[in-house]
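1. model this:
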Amino acid sequence: MSPIAEILIAVLLVIGGIFILVGSWGLARLPSLMTRLHGPTKATTLGVGGCLIASMIYFPASGGALSAHELLITIFLFLTAPISANMIAKAHLHRQGHGIDPNPSDDIVEGLPAPPSGGDWATFRGAESSRDD
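-> Predicted coordinates:
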């Protein structure tokens, strides 16, 4: 294997490991569910993606066959992580009954602020507007 490929693989693994560490730390230490979502959906996803890309480079560089499995896993991960975070956030909002858990670091103590339009947040109107039609 060439030294350039080894350096690139090592850099991707180290950067990926740092992102995974930061994302895991955020999941464990951030104060509320809505802030805790950022760790696994952003940082950890990038970290796992970096490790998978390093794997995609390693096997062909070491004489193995090129495989699209790592690329497909990376694409699937980058597509599903934000969608699942959105679904978790919506479920949390509905579970709390139009509010979210208090988070003094974000100045959210009494729930969600009123939206600028004066109505309700869009996530709560979906079921009602479909019944009105």
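
2. from here on, contacts and neighbour counts on C-alpha atoms
-> Fine.

3. Pull up the gap between the residue most central in space within the chain and residue 93, please.
-> In the chain, the residue lying closest to the centroid (CA atoms, centre = their mean) is residue 41, at 1.1 Å. Between residue 41 and residue 93 the distance, using CA to CA, to the nearest Å, works out to 18 Å.

4. The structure of the following sequence is requested for comparison with the preceding one:
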Amino acid sequence: MRIVIMGALLMSGLFFFMVGTIGVLRFPDMYTRAHGAAKCDTLGAVLCLISLMIYNGFNIVSLKLLLIIVFIWVTNPTATHLIVKAKYGNEMKVKNKEGVDKIENV
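-> Next comes the predicted model:
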């Protein structure tokens, strides 16, 4: 039973990695590419690491994998946000239909 759960989590993680890669290749601009890559990479990595935790059982390696999961969960979205905000600050402002820049006040 443990092998089946581990395999399902690993395949799910690999699926999200694949979807993120397709998103990076197919999305039209940098902002949507960053969004697709960050969400899918975070979820894919977490699912793959959880499958490794199940494979190893409960020991010190599982604790280290859990710390890696927490680190990825915190740093990946934060880094993506900072990269996109830096790109936005160096680029021409994006306006909505009313001509108002929604991110300017953030």
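
5. Drop the TM-score for these two in here.
-> Their TM-score after superposition, calculated using TM-score structural alignment, normalised by the length of the second structure, is reported as 0.86; 102 aligned residues with a CA RMSD of 1.8 Å.

6. For the closest residue to the residue nearest to the centre of the first structure other than its chain neighbours, the count of nearby residues, please.
-> If the residues on either side of it in the chain are set aside, residue 41 of the first structure comes closest to residue 81, at 5.4 Å by CA to CA, 6 or more residues apart in numbering. Around residue 81 of the first structure sit 15 other residues, with neighbours defined as other CA atoms under 10 Å.

7. Which element, helix or strand, includes whatever residue of the second structure lines up with residue 81 of the first structure?
-> Under the alignment (TM-score structural alignment), residue 81 of the first structure pairs with residue 76 of the second structure. Assigning secondary structure by DSSP states H and E places residue 76 of the second structure in helix 60-89.

8. and that helix, how far out from the chain's middle?
-> A distance of 8 Å separates the C-alpha centroid of helix 60-89 of the second structure from that of its chain, computed with CA atoms, centre = their mean, to the nearest Å.

9. same check, this time on stretch 61-81 of the first structure
-> Computed by CA atoms, centre = their mean, the separation of stretch 61-81 of the first structure from the middle of its chain amounts to 18 Å.

10. what do you get for stretch 3-16 of the first structure?
-> Remark: stretch 3-16 of the first structure is offset 23 Å from the chain centroid, using CA atoms, centre = their mean.
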